[in-house]
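1. Quick one: sequence plus predicted model below, questions after.
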Amino acid sequence: MLLLYHKIKIKFHQSLIVLIGYYLIHFLKNEYYKAHKSTQIKFH
């Protein structure tokens, strides 16, 4: 029973890390595109 809980905990932590990583990449991409668009507008 304890081993099963431990496995679920590890799985949960892994999926949480993946989720946080995914959202972080998504957020950084959005910020990059925003910055890129604003610099393009400035140069025109």
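-> Alright, I've got the coordinates.
2. Please make it C-alpha for all contacts and neighbour counts, starting now.
-> OK.
3. And residue 25, how far from residue 18?
-> Distance, residue 25 to residue 18, using CA to CA, to the nearest Å: 10 Å.
4. nope, residue 43 is what I was after
-> Applying CA to CA, the value for residue 43 to residue 18 is 37 Å.
5. Pasting the second one now:
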Amino acid sequence: MDTSGDRVFVSIMHIQSNDYFYALDPAGLPLFDVIEVTVAPVSP
């Protein structure tokens, strides 16, 4: 039962991905949206 640990890891990954893709190129925004949708069900 490591759901809380996974949740924290996913959140950190989500933030880092947003920063990386946003700074890299606006084309990364759609990918960020996909990640956000994937993380949404995991959030409490």
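-> The structure has been received and is ready for your questions. Keep in mind that what you see is a predicted model, and the values were worked out from it rather than measured.
6. Superposing both, give me the TM-score.
-> The TM-score (TM-score structural alignment, normalised by the length of structure 1) is 0.52; 26 aligned residues with a CA RMSD of 1.4 Å.
7. still on that earlier bit, so which of residue 43 and residue 18 of structure 1 has more stuff around it?
-> Ranked by neighbour count (other CA atoms under 10 Å), residue 43 of structure 1 and residue 18 place residue 18 first, with 12 against 6.
8. aligned partner of the more buried one in structure 2?
-> When structure 2 is aligned by TM-score structural alignment, residue 18 of structure 1 is paired with residue 3.
9. And residue 37 of structure 1, by the same measure?
-> Using TM-score structural alignment as the criterion, the counterpart of residue 37 of structure 1 in structure 2 is residue 22.
10. And the helix or strand in which that match is found, what's buried?
-> Using DSSP states H and E, the element containing residue 22 of structure 2 is helix 3-24. Judged by neighbour count using 16 or more other CA atoms under 10 Å, the buried positions of helix 3-24 of structure 2 are 10-11, 14, 17-18, 21.
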